[in-house]
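K.L.:
build me a model from this:
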Amino acid sequence: MTPIKKLDIFITKNFLTLLAGAFFVCLFVLMMQFTWRYIDELIGKGLTMDVFAKFFWYMALSLIPQAMPLAILLASLISFGNMGERLELLAMKTVGVSLLRIMRPLIVLMIGISGASFYFQNVTGPYAELQLRTLLMSMHESAPALEIPEGIFYNGIPNINIYVKHKHNETGMLYDVIIYKTDQGFNKAQIVLSDSAKLEITADKKFLVLQLFNGEQFENLQTGTSNQIRAYVPYDRETFNYKKFIIDFDSNFNVLDANAIGNRPESKNMKQLVAGIDSMTVHGDSLGMANYDFISREGDLGPVPSFNYVGYFPMVGNPAMNPSGGIIGDEATLSNNPDSFRLAKEKQEAEQRKKRNAEGEKAIKSFKAREAKVIAAARKIDFDSLVASLPASTRAQIVGHGHEISQQIMTDLEWQKYETEDNELMIRKYHIAWHEKIIVSLTCLIFFFIGAPLGSIIQKGGLGAPTVLSVSIFILYYIISTSGMKLAKEGTWEVAFGMWMSVMILAPLGAFLTYKANNDSVVFNPEAYRRLIHRVLGLRTRRHVARKEVIVYDPDYISLYERLGILAERCREYNDKKKLWRIPNYLNHFFYPQPDHEVENINAEMEEVIEELSNSKNAKVLYELNRFPVIFASAHVSPFANAWLNRVSGILLPVGLFLWFRMWKFRLRLFRDMKQIVSSCQKEREYINEILPQTDIKLEK
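P.N.:
Below you'll find the predicted structure:
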């Protein structure tokens, strides 16, 4: 067993301190966001502090699995960023400690946290979710606190709209009151006008007592919902000095039964989810069988014939018989008997099955013959003339009856479709909840393998860059996860693929960053990525030759003059021989590539000439050197130096087509580059003649 070292204690202590702070910050942010979503259910209900305490407690328990991955990502980024910024990582690597060795105690810790997160989601999380949703539903159903405003109609009392012009806060008296009562329906609404009123609640908080003083009550006496316009509508008018209404108004907070929302997949553990999926699958199969029987009975609504075979062949259509003729219940019973008895029984059953099959085949042939005769006779009937011979009233009855039957069948089919789709949706939701419990706990480990190496790469601590990076990565994870979950819930994708898509994307990212950071590879170097993009897209690279401050040896212009002439001639011959403008052969370049040694030699010779001429002090010579092209000697032959990579890219046709066009582009570029080399060689020879006018060297035209 490896002993725990001081380095491990130091790293773990540093990380846990940051993890605790980041966790509570993330949990607080998520709780505030959740509270804001349900602020209407909390405000104005007269809830007590114990109800609020339960609400926030269960909300915190429900949001812990969501806060933990973000906290781990943020803490690992800050922790390793701080160590990189303080050069602690550099000191550890200097003495031979690799990044994976530095991460080892935290990896063990992350595995433990991931396991604890999974256990929490499977045991504590469902209970907390159930209690939280029960509280939210209870808050939604509870009556609002009675606080009647001035100058507007208040509809917080059931079946009553009340308007108060002015109220006295000390005595509780209401003045200039207008009341609309709709407890008997809108057609018999009652209007009450009162000079003053007083509203009180009973001691048990179940009823409101509304006392009215000096007013009138109007009631519509017209009954029914007739739209007939009348000149006068009868109504009742009552004048009173005192009137009292007792209104049913339960202002107590009553927690609903948790079983009302017990079927939510979020409130179940994995064992209950599997049991629910099995029961819903069986229910879906029974719905399918019921729909099958329904369509079979409705004749032409499906491909299943409506003839009844049972009368001719007892085994067909009997649900107690299996397809081979045996009785399912008997076989299940025989499986529990001793082997000898079961074998004897099976032998007897096989003989009976043979006999029944022979009789069944004979009965089916006889039935099909009679069926063919009936169909042939039906085809001879002219239904148009038969319908035309019926009386008009009979035809109307037939059409009406057929319309009613079709409408009823359509309604039944729509209901069956809804029931089937709803059952399939619930099955998918249960599958999503099952996968989510594993994925969220696994995300804790993945985020650590993203945050720790990323922090060691950027080497920046504090709350600046790490916070921005962690939030950006978490938003990316949230978008991918939410999109996959949505498509899985809709049935567009398989549930497993949609739910695990975020893991399939982020896990390779974590492995890549860990590999790069452990090998001290450059990850965030813009120049390296720019060169890679240039190379992939085949963008041209320009040559940069500047005048040297110190020149040890001057160029040998005489020998260079001859070498430039030879180089130009070789480029002309190469262009004439290779025909680079032609379309490259796909198979040859991907599966049988041949190296172009001639271009390699030309390129090597050109680079030697340029290197020697770069020692010149002449500005024209140096300027013309920059016009020599940079040649990729093998880009026009094959996309990769590795043979198996060429074959794989050639088989993957979209990739192969892109690389094939790229090779063609390099062939055309090489054709132009050879011409440019010839032109630049001639210019350089002219400049050399200007530098050495006293020699006998003459430029060949």
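
K.L.:
hey, let's count contacts and neighbours off CA atoms from now on
P.N.:
Noted.

K.L.:
ok, now which ones touch Leu425?
P.N.:
The contact partners of Leu425, taken as Cα atoms under 8 Å, 6 or more residues apart in numbering, are Lys489, Glu490, Gly491.

K.L.:
one more, for comparison:
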Amino acid sequence: MKILDRYILTSFIQTFASVFIILFFIFVLQAIWLFIAELAGKDLDIWLIIKFLAFYAPKIVPLVLPLSILLASIMTFGNFAENYEFAAMKSSGISLNRAMRSLTIFIFALSIVAFFFANNVIPKAEYKFINLRKNIIQRKPAMAIAEGQFNAIGNFNIKVDKKSGENGEKLSGVTIHKRNPGASYATIIRSKTGLLKSNDKSNLLQLELFDGYYYEEVNSKNPVERQKQPFAKSSFSKQVMNIDLTMLNSNDMDDEKIANTNTMLNINELRYTLDSLETNYTKESKSIADNINQRYNVTLNENITSKNIGLIDSSVVKNSMPKNLLDLVKDEKDKVRVLENAKNNINSSEFFMVSGKAQLFDKTKNINGHWLALYEKFVIAFSCLLMFFIGAPLGAIIRKGGLGLPIVFAVLIFIIFHFINTFGRKLASENGIPPFLGSWMSSFVLTPFAILLTYRATNDKGVSINFDWLTTPFEKLFKSKSKEHK
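P.N.:
A predicted model of the protein is given here:
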């Protein structure tokens, strides 16, 4: 390796390492703020919190790594241009392409490492992270409930006045609001004491309540009775409630992901799962279509051709059938019954088709989520190269190093990249566009920009943007105002 290559590579690595550590620390603080409700006031030891953050940290790397490469590239090449080091290189016959050669090899190797990291490390860390959250609650069930505030767990809102016992499993002054999905009213349960129990092998948290009351609103169909707000009240000496702990794992940063399982799989596992999901989807759609045909008593005859249809005498059918089919029924009561049956059949068929469509749509979203997780592993590797070929020529063009202007450009470009990526993933998960396009949309948009910057930087053309069309009217206005004032 030549001295120049070693100097450029050392300068970049030093800047990249410092930027990566700072950004990584900032994103970890964001994670602490996100899960502050689970970590604060739960009597967790410091080792458990470190383990909690260590399992969460790998999923931050896909965000921090491209941004760090972008910012480090702008700062490094900006410093070279600002200190006239590029001018010295060019006077010695060394072009920008030659100066970028060693860093290009380094970034390419780093993108390969990022791919294997996303394929092997992140899925295992995600699996351990989610199971750690569940195990913490199972070992310390009182952690799921904080004192003096309502804690949302699934369909329950639980509040306790005081916790006691070795692990805080003994509760006093328990208030529970239970709301069923789609219901406009809630059930209120109050008890003097309670006891939390859990099992390491179960996802259920058992809550035993003692000496309490049960209040439930009565949903009357009569509007007059509904205005009186009737309710039912009952008392109990002991009541057992089961709470599903999997609801506590739904607080995830990436809300557009359909299921947590797709982030725990590598490429081979994703391909195997996708094959099973698509086969299941094909069978399910065929089953729904067959059921619809059976409901309408439709029999498909593949031997019917247009010639056979033409043999039917339409005039005979027209003369034998009345214009109104109800004319075939003479009794008025029978006509009403026939209309009611037809209406019920239509409503039943409509409900069946709507529910079948919704079921297939959920399966499609699940399949799209797995495709997005598969493509994302390749997008992470490509984004490292993309950000380098945006940042390096941009730093050479703007000729500014340090932490001022480079941060502005880096944050602006990364926000555009992240926004397009999030928009594409969300649109693809809702089956608006193919998952491939949703995952690679940000790369497709910014790749021409990277090519343009690299071309202009290597040919010493720079980037000139003319804002005269915007500033000229304001200059004329200010000049006219100053003349009037004089």
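
K.L.:
on that earlier part again, of the contacts of Leu425 of the first structure - the most surrounded one?
P.N.:
Counting neighbours by other Cα atoms under 10 Å, Lys489 comes out on top of these with 23 neighbours.

K.L.:
which ones are touching Asn319 of the second structure?
P.N.:
Not one residue lies near Asn319 of the second structure by Cα under 8 Å, 6+ apart.

K.L.:
quick check: it is in a strand.
P.N.:
No: Asn319 of the second structure: not assigned to a strand; according to DSSP: H, G, I helix; E, B strand; the rest coil it is helix.

K.L.:
how much space between it and Asp313 of the second structure?
P.N.:
10 Å (Cα to Cα, to the nearest Å).

K.L.:
kindly report the same for Ser482 of the second structure.
P.N.:
92 Å.

K.L.:
with Ser287 of the second structure instead?
P.N.:
Distance, Ser287 of the second structure to Asp313 of the second structure, using Cα to Cα: 36 Å.

K.L.:
ok, now Ser220 of the second structure?
P.N.:
Relative to Asp313 of the second structure, Ser220 of the second structure is positioned 58 Å away (criterion: Cα to Cα).

K.L.:
try Lys286 of the second structure
P.N.:
Distance from Lys286 of the second structure to Asp313 of the second structure, by Cα to Cα: 35 Å.

K.L.:
which among the contacts of Leu425 of the first structure gets closest to Met499 of the first structure?
P.N.:
Distance to Met499 of the first structure, by Cα to Cα, is smallest for Lys489 among the contacts of Leu425 of the first structure, at 9.7 Å.

K.L.:
not counting sequence-adjacent ones, nearest residue to the closest one?
P.N.:
Spatial nearest neighbour of Lys489 of the first structure, chain neighbours left out: Arg428 (5.9 Å); criterion: Cα to Cα, 6 or more residues apart in numbering.

K.L.:
and His485 of the second structure, how far is that from Pro473 of the second structure?
P.N.:
The gap separating His485 of the second structure from Pro473 of the second structure is 19 Å, by Cα to Cα.

K.L.:
if you could redo that for Leu452 of the second structure, that was the one I meant.
P.N.:
Computed as Cα to Cα, the Leu452 of the second structure to Pro473 of the second structure distance reads 30 Å.

K.L.:
the aligned partner of Ser393 of the first structure in the second structure: neighbouring residues, count only.
P.N.:
Aligned against the second structure by TM-score structural alignment, Ser393 of the first structure finds its counterpart in Lys333. Per other Cα under 10 Å, the neighbour tally for Lys333 of the second structure reads 10.

K.L.:
and Lys286 and Asp313 of the second structure? which has more neighbours close in?
P.N.:
Lys286 (12 against 9).
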